[in-house]
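# Dropping a prediction and its sequence here:
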Amino acid sequence: MGIRIERATMADFHQVMADYPRYWGERDLRSLHLPMLVQEFGPTCLVARADDGIRGYVFGFVTPDGTGYAHLLAVRDDARRGGLGRRLYAEFAEAAVGQGARRLKAITTLDNAGSIAFHRVLGFEVTVVEDYSGPGQARVVFRRALPGEVPWP
């Protein structure tokens, strides 16, 4: 059986946290994994499920101004380089549109070369924004239009 992209459950969230190193390695982003994302923004929180478990996930939401914000996207260490990240983003975009999104957005740190390259391949505009996360905390901001997009506020 292939990989199925499905709405995440709280059981999925707990499984992701139990297998955390398989998705993020040494990077400690556990504090960004908020249960309320799955509980309150369920349609835009998705898992890629196979017989051997959760191979990847995306947790995001749609802002009041119509931005589909991809908060976290990760692919398990043994499932990378096969297009699963791209597939998760496509499913997230579709779910976000269903919730009223007209554009997509994500952020990362300046040293996350893999994320920057990935978002460029997906056609995102890449901008460094100084002090995005507070004084002296610049972030790389990714933006991409969706069909029927309106200008950024």
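Yep, it's here.
# Going by C-alpha atoms from here, please, whenever you check contacts or count neighbours.
Fine.
# counting residues per helix, which one in this protein is longest?
In the chain, assigned by DSSP state H, the helix with the most residues is helix 84-98.
# Now Val16. Nearest residue, chain neighbours left out?
Ile54 (7.4 Å; Cα to Cα, 6 or more residues apart in numbering).
# those strands in this structure, which residues are they?
4-7, 45-50, 53-62, 67-75, 103-108, 125-129, 139-145 (DSSP state E).
# Got another one to weigh against that:
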Amino acid sequence: MMPPAYELRPATPADYDPIAAVVDEWWGRPVLPSLPRLFLDHFHRTSLIAEGPAGMAGFLIGFLSPSEPDEAYIHFVGVSPQVRTGGVARAMYERFFDLARRHDRRVVKAITSPVNQTSIAFHRRMGFEVSEPVPGYNGPGTALVTFSRSVGDR
């Protein structure tokens, strides 16, 4: 459930610039190259924006896999540091799980860097299976942690 002062809505392509303006600050390091505009141009109907009294409080960029008919994928999530631990991320994930189920998807997947312990802990709390770092996941010299969660049967 979304915290009372916040509202979830589907993203639009116009949300890219406001996201781009805050994402590096919210993450505390340069991450914007991992979120090109194409995600909001092509996957806005399956992505979410959380809005609160001060404007955008969070976003979730996700899509229904065009290649794996049982799967959906969460590519990128950001929550304003001022509202973290208030349920915004959980509400966005739950809404995305509902969207995945409505489209007959049974599994939601995601990935992160092994150094992102906050993300790993959050995904565990959300019921995801968490892998050990997978060497070479994005090519030589990279390792990523994968997440997978069942969201129900068809």
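Thanks, I have it. The shown structure was predicted, so the numbers you read here are calculated from the model rather than taken from an experiment.
# circling back: pull up the aligned stretch in structure 2 for the longest helix of structure 1.
Counterpart in structure 2 of helix 84-98 of structure 1, with TM-score structural alignment as the criterion, is residues 88-102.
# average gap between the matching stretch and structure 1?
After superposition onto structure 1, the average distance of stretch 88-102 of structure 2 to its aligned residues comes to 1.4 Å, using mean Cα distance after the TM-score superposition for structure 1.
# Same question for that stretch: list its buried residues.
By neighbour count, and taking 16 or more other Cα atoms under 10 Å as the criterion, the buried residues in stretch 88-102 of structure 2 are 88-97, 99-101.
# with the residues you listed in mind, which one is nearest to Ser65 of structure 2?
Distances from Ser65 of structure 2 to the buried residues of stretch 88-102 of structure 2, taken as Cα to Cα, are shortest for Ala100 (10.0 Å).
# In contact with that closest one, which residues are there?
Residues in contact with Ala100 of structure 2, defined by Cα atoms under 8 Å, 6 or more residues apart in numbering, are 64, 71-72, 106-108, 151.
# Of those residues, grab the buried ones for ChimeraX.
Written as a ChimeraX command, the selection of buried residues from the contacts of Ala100 of structure 2, which uses 16+ other Cα under 10 Å, is:
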select :64,71,72,106,107,108,151
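# related to what we said a few turns ago, so can I have TSV of the buried residues of stretch 88-102 of structure 2 showing distance to Leu32 of structure 2?
Listed next are these as TSV, based on distance: Cα to Cα, whole Å:
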residue	distance to Leu32 of structure 2
Val88	21
Ala89	19
Arg90	22
Ala91	23
Met92	20
Tyr93	21
Glu94	25
Arg95	24
Phe96	22
Phe97	25
Leu99	25
Ala100	25
Arg101	29
